[in-house]
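Enquirer: The sequence and its predicted three-dimensional model are supplied below.
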Amino acid sequence: MTRHSPALPHARHLIDGQWRDSATRTPSVNPATGRTLGTFADGGAPEAREAVAAAHRAFTSTGWPRDRRLRARALNELADQLAARRARFIELLARENGKTLTQAAFELDLAIPKLRYYAALALTDHGRALEAGPGLYAMTLREPAGVAGIITPWNSPVVLAVRALAPALAAGCTAVVKMPGQVGLTAGLFSETVASAASLPPGVVNTFTESGNEGAPWLVASPDVAAISYTGSTEVGRTIMERAAPTLKSLSLELGGKTPMIVFGDADLDAAVPVLTRAITTFAGQFCMAGSRVLAQRSIAGELRERLVNELSAVKLGPGDDPATEMGPLIDAAAAQRVDEAVEEAVAASAEPLLRGERAGAFLGPSLLEVTEPTAAIVQREIFGPVATFELFEDEPEAIASANATPFGLAAAIWSRDVDRPLRVARELTAGTVWTNTWAVVLDESEEGGYKQSGLGRLNGPQALHHFQETKHLIHPVDGLPR
């Protein structure tokens, strides 16, 4: 008797409450093994047009924009559906994205409560009302902007989709979510989650996946899209600003980062070194807040250098779904080669390799490069891999100047036992998030975003709603009263 292997899964788009396929079916590949995991419908401009039309109809013809209780119920239901699929998402992210099981779980456990937080905010509002003159009343109201276009990156596709979608829905917008082709099956499971939320009217949330670059530019340029939320590179962020200019739509851009991890002489190295190691290797360094710059005060630089090299050398590489793995592969072999070449260029340009990671397929071990000038290309560029520079400073002013010496300003961390120093230094850092004696702590309740070329706007917290809203001023004179 012949045994047949079970058919591989195929992921489709979700548009206007219906499943949609595409003429192109693209394989999804496990970067650790090279094996095909399944296929996904690979869309583009036609899917983007159809999704925007559906979202526009839902915004103009349903009660969604004005029904707060419906929005809160739908967001809580999305959280329930995501929680019900938590184990499936973790397994799929580990295989398709290369994350370790622990890191995949971390992503899901950030996403689920975020939906519940914005479900609560959907029921709240704020504005102002006053009697501007006798019988002349004025008030301001927040209203949903319209259709939100959300362009999601592959490195943390679930939580970063939710981070923009949750406030957009809470604000009363309808949405089109462009999911990344590198994680096409994860995108399909996300679409399944959306489809399972019965409280969502058809067309309120539409998803399509593409590996090319046709649908996303169409979203940015469309006059029927009122707001764009994009997470990704600074280079693409500039292009989005250019293409959005003719329609003057609202933009939220979280872009590149080059996080300085400033370690002062009085830091607790026993606590700092393991976190510095995770900051370099989490998601294989494919993280906008990766701790890609270690700034060490000279008094402890020798000890920190030695301990950090030892810790990074001991990191165990392996497939993401192996529980023993501490760092998985990069998203694909091409990414590993690109990062490896950046390290090679830096060494050729005078960086001292304290540790040089070896490459095999999509796997690339951690690298630590000592540099003497903050103007070096390896310091100024976002590498997006398990690579960090090691830089020295003498005192607080030099640490601040060095930390601020890149075009990025997304995040920073300060390590010190001094109770006042972290606040004193943080005040001078041009970064949207500054941690003290920790790293990668992100709160639903607190805004997150970048200074300088790390982006525009803020996500998380109440302020995230503003990107998806307009402010309307109402003036109401009362008849018969003097004005």
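Expert: Nice, thanks for sending it over. Residues are numbered from 1 along each chain as shown.
Enquirer: Please make it C-alpha for all contacts and neighbour counts, starting now.
Expert: Noted.
Enquirer: which residues in this structure form helices?
Expert: 45-61, 68-84, 86-96, 101-122, 157-171, 184-195, 215-221, 234-244, 269-281, 298-313, 333-348, 377-380, 396-403, 421-426 (DSSP state H).
Enquirer: Looking at these, which is nearest to Pro462?
Expert: Across the helices of the chain, Pro462 has its closest neighbour in helix 101-122 (7.5 Å, CA to CA).
Enquirer: who does the closest one touch, helix- and strand-wise?
Expert: helix 68-84, helix 86-96, helix 157-171 (3 or more CA pairs under 8 Å, 6 or more residues apart in numbering; DSSP states H and E).
Enquirer: Just the residues contacting that helix, thanks.
Expert: If you take CA atoms under 8 Å, 6 or more residues apart in numbering as the criterion, helix 101-122 is touched by 68-69, 71-76, 78-80, 82-83, 86, 89-91, 93-94, 156, 158-159, 162-163, 166-167, 170-171, 282-283, 320-323, 444-445, 462.
Enquirer: try it against this one:
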Amino acid sequence: MSPQTFTKQYINGHWINGSSEKYVDNINPYTQQTIASIPSANEDDLNKAYQAALNSQGSWMTTAPGEKRACFDQLLKVVYDRKDEIIDWLVKEAGSTLVKAEVEFQAAVGIIRESAGFPTRMSGQILPSNTPGKENRIYRSPKGVIGVIGPWNFPFHLAMRSIAPAIATGNTVVVKSASDAPVTSGLLIADLFEEAGFPEGALNVVVGRGAEIGDAFVKHPAAKLISFTGSTEIGSHIGELAGKHIKETALELGGNNAMLVLDDADIDQAVEAAAFGKFLHQGQICMSLNRIIIHENIHDIFVEKFKEKVESLKAGDPSEKDTVIGPLINKEAVERIQENLKESIGRGAEIVTGGEADGNVMQPTVLSGVTNDMPIAKNEIFGPVAAVIKVVSETEAIEVANSSPYGLSGSIFTRDVHRGVEVAKRVETGMIHINDQSVNDEAHVAFGGEKESGLGRFGGEWALEKFTTVKWIGVMKNGYRYFPF
């Protein structure tokens, strides 16, 4: 399909123009040039998309598991056949470096592979009853229509993380793609599903500003669950709307992830892991390391080695093979981070390296002398700035890590794995990794956060549980029940 098609909405198997008078400009964050202007969807388009999903859900739900699996097998083939196109879009639309785009592509493939098995994993149960002659049957079924709000940072993978398991478990889906990455978070995925042979209405994609269709997307009566990946502020608003309308949510929100480098850590390995966990995709990942908490005994040598490593990372054009640091998503992100940087320096933090920006490309930056109350440590930076915090003990390291409203991911470095696990148990987070960095996502493992980092879990059996519901059917199979009146 030609790129021009990606200026349309995808509703009920057809590519149509958005009905709004407004446009969504799809901008390359590196060149800052407009790729295309997309006529926005309005509420009429949104209603059509939800109606299409509702109309097709009954027949898709009853499609044989083998047929569903065949669609996903074909989807995998299509995705691999069009890998270069997918990578190209991730680079030019989301500012992905080639390394990040490859990581994202493989993560999305993992989700598709895992989801392909869901149609035959829709198992129920038969439980005994205290009533003579009765048995209790538990049937599992899809929830119905799922609303997915796509993110812009890992758009292809994180949208697919909800779309694939939702459809594999017999639901149909309406996606509101991210305005900053409308193709890779929705339109391109629709095109792949269409080529793979999924039925009309199984997947629908609308592109529109949140101010115009955002609340209506969440409140629409057809949607039984809203899946959102993004900021805690927007997630809180979605949760409030969903609660008012008695809708379930799957919310993967912000993070202020910490790496705890204990006094017995392998410093060289910790440096390598910290560089990847902080600077992959310019730190624009919910799981990125935001704070690096170092024991005072090894602080200075860690900072020296980390500075050397970070200064070796090339920043610039994300389409060049050796670029590690590409552009931030837009000018506003650069300005926000620079303001956080300036205020933190004014309060005593020191720049070890970096700090400057050229257009939307910001140098990888390391700050030392940081305290937990400085903006650069307190806020989710979502950019290429590493805040190094010195502590005097393991206990203080844990206290600093936990002094945040977020709790998504994390990392601990120590030569004593048992010690690492015991420390990990005390860190208030949904995910944490020993002698590894914080950016990990495996399709079969529970993914999600605690506190203000979200609700629910994605991945494997947890995703299957999230996108389905169960019904208790009691059966008097031997005779009839006696009632006292």
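Expert: On my side now, so go ahead. Just so we're clear, the structure is a prediction, and the values are computed from it rather than from any experiment.
Enquirer: hmm, back to that, for my notes, please list the helices of the first structure in TSV and give distance to Ser252 of the first structure and mean neighbour count for each entry.
Expert: Listed next are the helices of the first structure as TSV, based on distance: least, CA to CA, whole Å; neighbours: other CA atoms under 10 Å:
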stretch	distance to Ser252 of the first structure	mean neighbour count
helix 45-61	18	21
helix 68-84	21	22
helix 86-96	26	22
helix 101-122	17	21
helix 157-171	9	26
helix 184-195	22	25
helix 215-221	12	23
helix 234-244	9	17
helix 269-281	25	20
helix 298-313	35	17
helix 333-348	26	17
helix 377-380	23	19
helix 396-403	25	18
helix 421-426	24	16
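Enquirer: Identify the residues contacting the residue most central in space within the first structure.
Expert: By CA atoms, centre = their mean, the first structure has its centre lying nearest to Leu160, at 4.3 Å. Leu160 of the first structure makes contacts with 152-153, 231, as judged by CA under 8 Å, 6+ apart.
Enquirer: That one maps to what in the second structure?
Expert: Aligned by TM-score structural alignment, Leu160 of the first structure pairs with Leu158 of the second structure.
Enquirer: How about Gly357 of the first structure?
Expert: Checking TM-score structural alignment: Gly357 of the first structure goes with Gly355.
Enquirer: Burial check on its match, number of neighbours?
Expert: 18 (other CA atoms under 10 Å).
Enquirer: Quick check: closest non-adjacent residue to it.
Expert: Thr365 (5.3 Å; CA to CA, 6 or more residues apart in numbering).
Enquirer: which position in the first structure aligns with the one you found?
Expert: Match for Thr365 of the second structure (TM-score structural alignment): Ser367.
Enquirer: Thought Val387 was touching its match, still the case?
Expert: Yes: taking contacts as CA atoms under 8 Å, Ser367 of the first structure lies within contact range of Val387: 4.8 Å.
Enquirer: tell me, what's touching those two both at once?
Expert: In contact with both Ser367 of the first structure and Val387: Val343, using CA under 8 Å, 6+ apart.
Enquirer: between those two, which one's more packed in?
Expert: Val387 (30 against 23).
Enquirer: list the contacts for the more buried one?
Expert: 280, 285, 292, 343, 366-369.
Enquirer: Relative to His13 of the first structure, how far out is whatever residue of the first structure lines up with Ile213 of the second structure?
Expert: Under the alignment (TM-score structural alignment), Ile213 of the second structure pairs with Gly215 in the first structure. Per CA to CA, to the nearest Å, Gly215 of the first structure is found 13 Å from His13 of the first structure.
Enquirer: hang on, the earlier thing: using TSV, lay out the contacts of Val387 of the first structure together with distance to Ser250 of the first structure.
Expert: Formatted as TSV, the contacts of Val387 of the first structure follow (distance: CA to CA, whole Å):
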residue	distance to Ser250 of the first structure
Ile280	33
Gly285	30
Ser292	31
Val343	37
Pro366	38
Ser367	39
Leu368	39
Leu369	40
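Enquirer: Tell me the one among those residues nearest to Gln380 of the first structure.
Expert: Ser292 (10.6 Å).
Enquirer: ok, now which ones touch the equivalent of Ala226 of the first structure over in the second structure?
Expert: In the second structure, the residue matched to Ala226 of the first structure (TM-score structural alignment) is Lys224. Contacts for Lys224 of the second structure were tallied using CA under 8 Å, 6+ apart; they are 143-147, 247-248.
Enquirer: switch the cut-off to 10 Å
Expert: Contacts here follow CA atoms under 10 Å, 6 or more residues apart in numbering; on that basis Lys224 of the second structure touches 143-147, 171, 218, 242, 245-249, 467.
Enquirer: which one is the aligned residue in the second structure for Gly328 of the first structure nearest to, not counting chain neighbours?
Expert: By TM-score structural alignment, Gly328 of the first structure lines up with Gly326 in the second structure. Leaving out its chain neighbours, the residue that sits closest to Gly326 of the second structure by CA to CA, 6+ apart is Pro318, at 4.9 Å.
Enquirer: For burial, what's the neighbour tally of that neighbour?
Expert: 28.
Enquirer: same thing with Glu394 of the first structure?
Expert: Around Glu394 of the first structure there are 13 residues (other CA under 10 Å).
Enquirer: can you check Tyr480 of the second structure too?
Expert: The burial count for Tyr480 of the second structure: 10, using other CA under 10 Å.
Enquirer: gap between it and Lys134 of the second structure?
Expert: Tyr480 of the second structure is 9 Å from Lys134 of the second structure, by CA to CA.
Enquirer: Val303 of the second structure now?
Expert: When Val303 of the second structure is compared with Lys134 of the second structure (using CA to CA), they lie 68 Å apart.
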